[in-house]
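Novice: Sharing a model prediction with you, sequence too.
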Amino acid sequence: MTTNVHDFSVNKPNGEQVPLEEYKGRPMIIVNTATKCGLSGQFKELERLHQDYKEEGLAVLGFPCNQFMNQEPLKDDEMTEACEINFGVTFPLFAKIKVNGEDAHPLYKHLKSAQKGLLSSEIKWNFTKFLVDQDGEVVKRYSPQTAPKKMEEDVQKLLNQ
């Protein structure tokens, strides 16, 4: 059986486990985040996509990561609050994870194998974004520098399938 995103579970900041099969039938944007990153302005654009398309089914899922120059030093509960206050984030942020290396979260191992990067499959920086279709298949990977608004056309195509 082929593995897809719906086969994984992730943890909320409080430790509660969430099976991603809860998102079956909904396209997702999965992104590794960091509150102290120079690209943190993307939180606002991701939130706008969340607000504009959540009624149509889009789910934006944030996965804080501290593997890139310690740009996510906050604890899970502090980080969620900081994102709400500083960036107006209402989409779900999960417990901090690793996206690279042997200890990378299994979800990220899957994402990277499904959509390799330009030079390798490793995540290069915070705000690498993956677009996942309603069936849990990873359809596209976007670089950290790609503004979330540049994903909007691809999101709309998935929502109109």
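Specialist: Structure's in. What do you need?
Novice: make it CA atoms for all contacts and neighbour counts henceforth
Specialist: Fine.
Novice: On the three-state scheme, the nearest residue to Lys98 once chain neighbours are set aside is what?
Specialist: Nearest residue to Lys98, sequence neighbours excluded (CA to CA, 6 or more residues apart in numbering): Ala104, at 4.6 Å. Recorded secondary structure, Ala104: coil (DSSP: H, G, I helix; E, B strand; the rest coil).
Novice: Tell me how far Ala104 lies from Gln115.
Specialist: With the distance defined as CA to CA, to the nearest Å, Ala104 ends up 16 Å from Gln115.
Novice: ok, now which ones touch Ser9?
Specialist: 17-20, 107 (CA atoms under 8 Å, 6 or more residues apart in numbering).
Novice: and if we set it to 10 Å?
Specialist: 17-22, 105-107 (CA atoms under 10 Å, 6 or more residues apart in numbering).
Novice: ok, now which ones touch the nearest residue to it once chain neighbours are set aside?
Specialist: In space, and not counting its chain neighbours, Ser9 is closest to Pro19: 4.1 Å by CA to CA, 6+ apart. With contact taken as CA under 10 Å, 6+ apart, Pro19 is in contact with 5-11.
Novice: ditto for Lys12
Specialist: Each residue near Lys12 by CA under 10 Å, 6+ apart is listed here: 18, 63, 76-77, 92-96.
Novice: So which of these sit within helices?
Specialist: Mapping these onto helices (DSSP state H) picks out 76-77.
Novice: ok, which pair from the contacts of Lys12 is furthest apart?
Specialist: Spatially, the most separated pair among the contacts of Lys12 is Val18 and Asp77, at 16.6 Å (CA to CA).
Novice: related to what we said a few turns ago, tell me which of Ala104 and Gln115 has more neighbours.
Specialist: Gln115 (17 against 13; other CA atoms under 10 Å).
Novice: Would you confirm that that one contacts Thr128?
Specialist: No - counting by CA atoms under 10 Å, Thr128 is not a contact partner of Gln115; they are 11.4 Å apart.
Novice: Second structure follows, compare the two:
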Amino acid sequence: MNLSRRDVIAGAAGLVAASPQALAQAPAGAHAFGFDRPGGGQLSLADYRGRPILVVNTATRCGYAGQMATLEQLWQRYQSRGMMLVAVPSNDFGGQEPLEGAAIAEAARQSHGATYAFVEKTVVKGPQAHPFYRWAAAERPADTPRWNFHKYLIGRDGALIGGFPAATDPLSPQLVQAIGRELQVG
């Protein structure tokens, strides 16, 4: 396709002339993505626009699975202040998520008291990764999941604030402070 200089300038002018309302309604960053829920439906990150979102890839048979209880403590501490917590079960690291669907959330609830949102088991690394994880990898190539329980903090505006590796405890000062900063914005 050959575009003339006039076509390019006209297209750019159209972008500049877009109304602020249209730009505000356009999906931005993480808010452009959603995850399948066990049993059907979607968990759309856009539904949490204006709130910080912590997205964590989980696995019930991982040595870090105890973090599900610590994530619950974090959830209990910050959900009333607006934080959203999304568990994204994955079998990508060591085949440590043998369960499927709602059985994953139920196992996490029984073993660790987890009451936050769980989505369907999802691929989080490589070319077959869920679009959210491909976007996050492009945004922060040095902060990609290298094991289960990698944590991504999404800002109120949908921007990727940071990535926290598996060994980072959910109640670590650096993660708690980052969440606190996002909760104070606005």
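Specialist: Looks like it came in fine. All figures in this text were calculated on a predicted structure; none of them were measured in a lab.
Novice: Assuming the best superposition, what's their TM-score?
Specialist: Laid over one another, the chains give 0.93 as their TM-score (TM-score structural alignment, normalised by the length of structure 1), with 158 aligned residues with a CA RMSD of 1.4 Å.
Novice: Where do the strands of structure 2 begin and end?
Specialist: 34-36, 42-44, 53-58, 84-89, 117-118, 151-154, 160-164 (DSSP state E).
Novice: What are the buried residues along stretch 38-49 of structure 2?
Specialist: 38, 43-46, 48-49 (16 or more other CA atoms under 10 Å).
Novice: residues in structure 1 matched by it, start to end?
Specialist: Aligned by TM-score structural alignment, stretch 38-49 of structure 2 falls on residues 13-24 of structure 1.
Novice: how distant is the matching stretch from the center of its chain?
Specialist: Centroid displacement of stretch 13-24 of structure 1 relative to its chain, using CA atoms, centre = their mean, to the nearest Å, is 13 Å.
Novice: for stretch 56-70 of structure 2, same thing?
Specialist: On CA atoms, centre = their mean, the centre of stretch 56-70 of structure 2 falls 16 Å from that of its chain.
Novice: Please apply the same query to stretch 148-159 of structure 1.
Specialist: That offset, for stretch 148-159 of structure 1, works out to 15 Å (CA atoms, centre = their mean).
Novice: if we can go back for a sec, I'd like to know which of the buried residues of stretch 38-49 of structure 2 are part of helices.
Specialist: Going by DSSP H, the helices hold none of those.
Novice: Now distance to Arg77 of structure 2 too, for those, in TSV please.
Specialist: Formatted as TSV, the buried residues of stretch 38-49 of structure 2 follow (distance: CA to CA, whole Å):
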residue	distance to Arg77 of structure 2
Pro38	25
Leu43	22
Ser44	23
Leu45	21
Ala46	22
Tyr48	17
Arg49	20
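Novice: one step back: and the end-to-end length of the match of stretch 38-49 of structure 2?
Specialist: From its first residue to its last, stretch 13-24 of structure 1 covers 22 Å (CA to CA).
Novice: try stretch 65-81 of structure 1
Specialist: Length of stretch 65-81 of structure 1, first residue to last, CA to CA: 16 Å.
Novice: against structure 2, where does that stretch fall?
Specialist: With TM-score structural alignment as the criterion, stretch 65-81 of structure 1 aligns to 90-106.
Novice: Identify each buried residue in that stretch, please.
Specialist: 90-93, 96-97, 99, 101, 104-105.
Novice: neighbouring contacts of that stretch?
Specialist: Contacts for stretch 90-106 of structure 2 (CA under 10 Å, 6+ apart): 36-40, 56-63, 65, 87, 89, 107, 109, 111-126, 129, 145-149.
Novice: Pull out the buried residues from those residues.
Specialist: 36-38, 56-62, 65, 87, 89, 109, 112-116, 118-125, 145, 147-149.
Novice: distance between stretch 164-171 of structure 2 and the chain's centre?
Specialist: Worked out by CA atoms, centre = their mean, stretch 164-171 of structure 2 lies 15 Å from the chain centre.
Novice: any chance of the contacts of Lys12 of structure 1 in JSON lines, plus distance to Ser143 of structure 1?
Specialist: Shown next, in JSON lines, are the contacts of Lys12 of structure 1 (distance: CA to CA, whole Å):
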{"residue": "Val18", "distance to Ser143 of structure 1": "26"}
{"residue": "Phe63", "distance to Ser143 of structure 1": "15"}
{"residue": "Asp76", "distance to Ser143 of structure 1": "24"}
{"residue": "Asp77", "distance to Ser143 of structure 1": "27"}
{"residue": "Pro92", "distance to Ser143 of structure 1": "21"}
{"residue": "Leu93", "distance to Ser143 of structure 1": "20"}
{"residue": "Phe94", "distance to Ser143 of structure 1": "21"}
{"residue": "Ala95", "distance to Ser143 of structure 1": "22"}
{"residue": "Lys96", "distance to Ser143 of structure 1": "20"}
